Each structure stands twice: as C-alpha cells, then as structure tokens.
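Visitor: My questions are about this predicted structure, shown below with the sequence.
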Amino acid sequence: MNTQVVVTADGSHSILNTDIGQHYHSIYGAIQESERVFIELGLTYAFTLFEGPIRVFEMGFGTGLNALMTTREAMRLHHPIDYVAVEAYPIDPTAGKSLNYDGQLTTFWLDDLHDAPWGIQTPITPYFTLTKYRTPIQALPNVGPFHVIYYDAFAPEGQPELWTTEIFEQMASMLRPGGILTTYCSKSAVQRNLRDAGFLVEKHTGPARKREVIRAIRL
C-alpha cells in the first residue's frame, strides 16, 4: 500500500492512499471532521442514552485519529470506554506516529495506539482500552454488542463492497438496540442500504464543506 502524508485545511494531517486515490480524512479538516461526525454525533450522543461504560467499534482504524479523540474524551470525562477497531490494511506504524495529532489535540497517546498489539485488549489509559483486529470486516467475529459504531471506511468510490446492505446488516447485529452508527457518507444509496438493514437514518449538518452527514439508529 502506497501512502503519503498531507496537511488538511485545519492544519491536521491526513494520509492519501495513492493506490486508490482516497484520503483517510477530509482534506477540509481531519480533526474537524472527526469531531463532528464521530465525537459529537456518535460518542457524545451515546453518553446521553446509555449509562455506565461505553463500547465503541470503529470500522477502519486507519490513522488512529478517531481512537485518539475518543481517548481524550474518556480522560476528560473520566468515563470508561472499551474501544474495538478493525483494519484490514494497516498503515506503517512509523507513518502513523509521524502524524501531528498529539500536537494539535494536546494529547500524548498516539504512539501507544499504534503500538498496541493486534487481537489483545490493551489499556491505553485508566479510562480507555483498545483492541485492534487485523482482518477484513467480513471475517471479523461478532465481538459486540456495542453502543456506537464509527463507520469510517474509504468512500464508496474506493471500496463499494463496504457500503452494501449486507455489511450494514452485520453492523446492526453488532449494536445494542438503540445503538448508533455514524458516518461521513450521506449518499442516497448508502442511506437506502442503511434503512434496508434496519436503521433509522438521520441527516445532520456536516463539518466544513460537507452539507450533511449521517447518524443511524438501530431499530
């Protein structure tokens, strides 16, 4: 996999996968996108719905940014979070550690997130544990149930097989009733596939240069 680090509009890094021409995060602001789509619409909303520790599943560990921002929230609120992520094609750990997220967010856990072993639950902080699986999502055993899913796969143009009704049915099976799936992609076909998989689809205002994003609730 060939990649290069790029600087997005809010000063935070992203990575371009040059093999498929897809960025890991929005070029209009990587941190801004993650904050809106996954933290505000996903994690923060889950805190209002569920009591006790929160379980989060991330589809596409990628750069580690979403995990890092979730770690920050767990520490800020002293709220335990068990975080599980899947990644079929991990980036080089050295490249991951070179990203400027710790400096931008005033955190210091990015190296620990990338160094965490595959398939083993690893405490990153007193309030955050991480388990990473190196496998395609289709081969992942059901490790749920979860309160929140961050659906952060490459866009349908790059990986159409990850936006099907069948994949969203798998996601629904991993969520608690009333659980949340958030994603940056609001294409009509994606909304339709989510509904067909048993989700209630909500459209919300997106981050910079993104008119709307999706929060879907498992019925």
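Guide: Okay, I see it.
Visitor: Every contact and neighbour count from this point should use C-alpha atoms.
Guide: Fine.
Visitor: just wondering, since we're on the nearest residue to residue 39 once chain neighbours are set aside, how far is it from residue 128?
Guide: Spatial nearest neighbour of residue 39, excluding adjacent residues (CA to CA, 6 or more residues apart in numbering): residue 70 at 7.0 Å. Separation of residue 70 from residue 128 (CA to CA, to the nearest Å): 8 Å.
Visitor: Touching, residue 110 and residue 98? I think so.
Guide: No. Contact between residue 110 and residue 98 fails when scored by CA atoms under 8 Å: they sit 9.4 Å apart.
Visitor: now the strands for this structure?
Guide: Using DSSP state E, the strands found in the chain span residues 3-7, 13-17, 22-23, 54-59, 81-86, 122-125, 128-133, 146-151, 175-183, 199-205, 212-218.
Visitor: hmm, who's touching the third one?
Guide: Just to be clear, that refers to strand 22-23. Residues outside strand 22-23 that contact it (CA atoms under 8 Å, 6 or more residues apart in numbering): 14, 15, 16, 17, 154, 155, 158.
Visitor: and the strands of the chain, which is most packed in?
Guide: strand 146-151 (a mean of 26; mean count of other CA atoms under 10 Å).
Visitor: how far does the lengthiest helix in the chain sit from the chain's center?
Guide: For the chain, the helix with the greatest residue count under DSSP state H is helix 65-77. The chain centroid and the centroid of helix 65-77 are separated by 12 Å, computed with CA atoms, centre = their mean, to the nearest Å.
Visitor: Show me what that helix is packed against.
Guide: The helices and strands touching helix 65-77, judged by 3 or more CA pairs under 8 Å, 6 or more residues apart in numbering; DSSP states H and E, are helix 30-34, strand 81-86, helix 110-115, strand 128-133.
Visitor: Buried by neighbour count: which residues of it qualify?
Guide: Within helix 65-77, the residues that count as buried by 16 or more other CA atoms under 10 Å are 65, 66, 67, 68, 69, 70, 71, 72, 73, 74.
Visitor: With stretch 168-176 instead?
Guide: Across stretch 168-176, burial judged by 16+ other CA under 10 Å covers 168, 169, 171, 172, 173, 174, 175, 176.
Visitor: here comes the other one, which I'd like you to weigh against the first:
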Amino acid sequence: MTTQLVLTRDGSHTLHNEALHVYYHSINGALQESLHIFINLGLKEAIRQRRETNSEAPIYLFEMGFGTGLNASLTWLEAERNLLPVHYVTIDAFPIAPEQALLLNYDGLLNTQQLSQLHHAPWGKTTELSPYFRLEKHHIPLQDFETSHQFDVIYYDAFAPRAQPELWTEGIFQKLAGLLKVGGNLTTYCSKSYVQNNLKSAGLVIEKHPGPKYKREVIRAVK
C-alpha cells in the first residue's frame, strides 16, 4: 500500500494513504490529536479508575488500526509514567512496512527509541516490550478479529467513514461493545451524527468532548 510522508501543523508526521486518499492522523497535528483523543480521554480515564479502586491490575486496551504506531508509543510512555502495566492489543489489515515507520519523527519528538520495536514486534504473538507494556499485534480485518480479552479502553482509529464506511456501522460497534468491560470506554475522532447513533444503538453512552485544535468535538462512548 503506497503512502506518502506528510508534516502536520504541530511538527509531527502523518502518512497519506494514496489508494484510499486518507491521512493516518490529522494534518492539523498528528501528535496533539492522539494525545487528546486517545491518551487524555481514553487511557487516562482507565488509569483514574484504577487509582480510585487502588487496583494494580493491568489495563487491557484494544486499538483498531495500528497504523503508524503513534498511539501505541504514547500509551507505552504513559504506562511507564504511571508504573501501571498495559496489555495493548491492536489489529491492522494493511500494516505499513517497518522501513516506512522509521521515517516518522515520533521518536525524536518524544525522546524515545520505541518505533522500531513496535513495528518489528511479530504479528500474532504477545511481546513484552517493558515491565509495563505488552504488545499483541494481529494482521487481520476487524470483522474477523476474535479474542478472549475484555478491554478497559478501545481506541477507535479506523480510517474515515468516507474511505471505509463498513467500519462505522451499528454491527461493528455492537461487536466492540461486547469487548468492553462495564465502565470501559471507546474514544474516536469521528463525531458524525450517524456514528453517534450507531454507538448508542450498540448500548454505549455518548459523551461529547471538545476536540483538539481545529476540531470542534470528539466522542467518548462508555459502557
């Protein structure tokens, strides 16, 4: 799959998928988008719940669309900061090549050396990348994904509905709602009204939150 490297407004990279004509992250700021939607609204809420209950149980997290690895890298950093283990499960039907990933500037911006480890981790296995971060990658479409895990957090970072409408249906969200623990949350950048309705029909409670810079609102859906 042909991709082009693009510099976004906050100085971080994204990729442009030439076949689907979509970006992997917002051109208004890849890093600020991921931090706001997935870390601040999604992961930090699960961490807060752990702290409230004095639980040190691992957070189980599912990401739809491994993509550039940015969300995984930020999650790994946050797990280390909080000394709270995260088991990170992610799928991608069309993963980018590791050599493409190494062109991205995330390690430089975040002062890490994670991107190569994330992209070279084997598919179909669980890899312990640190005492606080285990990565489980699956090269499979969401429609075919099955797991025995129940998740505290879901990062829903599929390509936009105009490119992949089949990933924004009520049926898909019913599948994901079944993977969420009670009290768990799903966060996504897409706030289109029919997406909200499909999330509601799947039994999730919709919360609208202000979006990152240049975006009006984003969604956290809670079970």
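Guide: Yep, that arrived. Since we're looking at a predicted model, the values are computed, not measured.
Visitor: Could I get the TM-score for this pair?
Guide: Once superposed, chain against chain, the TM-score is 0.98 (TM-score structural alignment, normalised by the length of the first structure); 218 aligned residues with a CA RMSD of 0.7 Å.
Visitor: thinking again about what came up before, take the helices and strands packed on helix 65-77 of the first structure and write them to JSON lines, including distance to residue 7 of the first structure.
Guide: Shown next, in JSON lines, are those (distance: least, CA to CA, whole Å):
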{"stretch": "helix 30-34", "distance to residue 7 of the first structure": "9"}
{"stretch": "strand 81-86", "distance to residue 7 of the first structure": "24"}
{"stretch": "helix 110-115", "distance to residue 7 of the first structure": "17"}
{"stretch": "strand 128-133", "distance to residue 7 of the first structure": "26"}
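Visitor: of these, which approaches residue 48 of the first structure most closely?
Guide: strand 81-86 (14.4 Å; CA to CA).
Visitor: distance from that closest one to the second structure after superposition?
Guide: With mean CA distance after the TM-score superposition for the first structure, strand 81-86 of the first structure departs from the second structure by a mean of 0.3 Å once superposed.
Visitor: any idea which residue of the first structure is furthest from its center?
Guide: In the first structure, the residue that sits farthest from the middle, by CA atoms, centre = their mean, is residue 196; the gap is 21.9 Å.
Visitor: who's in contact with it?
Guide: So residue 196 of the first structure contacts residue 165 (CA under 8 Å, 6+ apart).
Visitor: That one matches what in the second structure?
Guide: Correspondence of residue 196 of the first structure to the second structure, assessed by TM-score structural alignment: residue 201.
Visitor: gap between the residue opposite residue 63 of the second structure in the first structure once aligned and residue 211 of the first structure?
Guide: Using TM-score structural alignment, the equivalent of residue 63 of the second structure in the first structure is residue 58. The gap separating residue 58 of the first structure from residue 211 of the first structure is 23 Å, by CA to CA.
Visitor: ok, now residue 62 of the first structure?
Guide: According to CA to CA, residue 62 of the first structure stands 24 Å off from residue 211 of the first structure.
Visitor: For the two, work out which one has more neighbours and name it.
Guide: Counted by other CA atoms under 10 Å, residue 62 of the first structure and residue 211 do not tie: residue 62 has more neighbours, with 26 against 11.
Visitor: quick one: that one and residue 197 of the first structure, what's the gap?
Guide: In terms of CA to CA, residue 62 of the first structure sits 25 Å off from residue 197 of the first structure.
Visitor: And for residue 116 of the first structure?
Guide: 33 Å.
Visitor: Looking at these two now, which is surrounded by more residues?
Guide: residue 197 (21 against 17).
Visitor: With adjacent residues omitted, what lies nearest to the more buried one?
Guide: Per CA to CA, 6+ apart, closest to residue 197 of the first structure is residue 169, 4.8 Å.
Visitor: So which residue is smack in the middle of the second structure?
Guide: residue 155 (3.6 Å).
Visitor: Trace that residue over to the first structure, please.
Guide: Aligning on TM-score structural alignment places residue 155 of the second structure opposite residue 150 in the first structure.
Visitor: Now do the contacts for that match.
Guide: 38, 42, 56, 57, 58, 59, 181, 182, 183 are the contacts of residue 150 of the first structure under CA under 8 Å, 6+ apart.
Visitor: hang on, the earlier thing: how about the residue nearest to residue 39 of the first structure, what's its partner in the second structure?
Guide: Per TM-score structural alignment, residue 70 of the first structure is aligned with residue 75.
Visitor: conserved subset of the contacts of residue 150 of the first structure in the second structure?
Guide: Among those, the ones still in contact in the second structure (both residues aligned by TM-score structural alignment, their matches' CA atoms under 8 Å) are 38, 42, 56, 57, 58, 59, 181, 182, 183.
Visitor: distance of the nearest residue to residue 79 of the first structure once chain neighbours are set aside from residue 52 of the first structure?
Guide: The shortest distance from residue 79 of the first structure to any residue other than its chain neighbours is 6.2 Å, reached at residue 127 (CA to CA, 6+ apart). To residue 52 of the first structure, residue 127 of the first structure is 12 Å away according to CA to CA.
Visitor: Give me the common contacts of those two.
Guide: By CA under 8 Å, 6+ apart, the residues touching both residue 127 of the first structure and residue 52 are 79, 80.
Visitor: And the two? Which one has more around it.
Guide: Taking other CA under 10 Å, residue 127 of the first structure and residue 52 do not tie; residue 127 has more neighbours (19 against 9).
Visitor: In contact with the closest residue to residue 222 of the second structure other than its chain neighbours, which residues are there?
Guide: With CA to CA, 6+ apart as the criterion, residue 222 of the second structure has its nearest non-adjacent residue at 4.4 Å, and that residue is residue 185. Shown in contact with residue 185 of the second structure (CA under 8 Å, 6+ apart): 42, 152, 153, 154, 220, 221, 222, 223.
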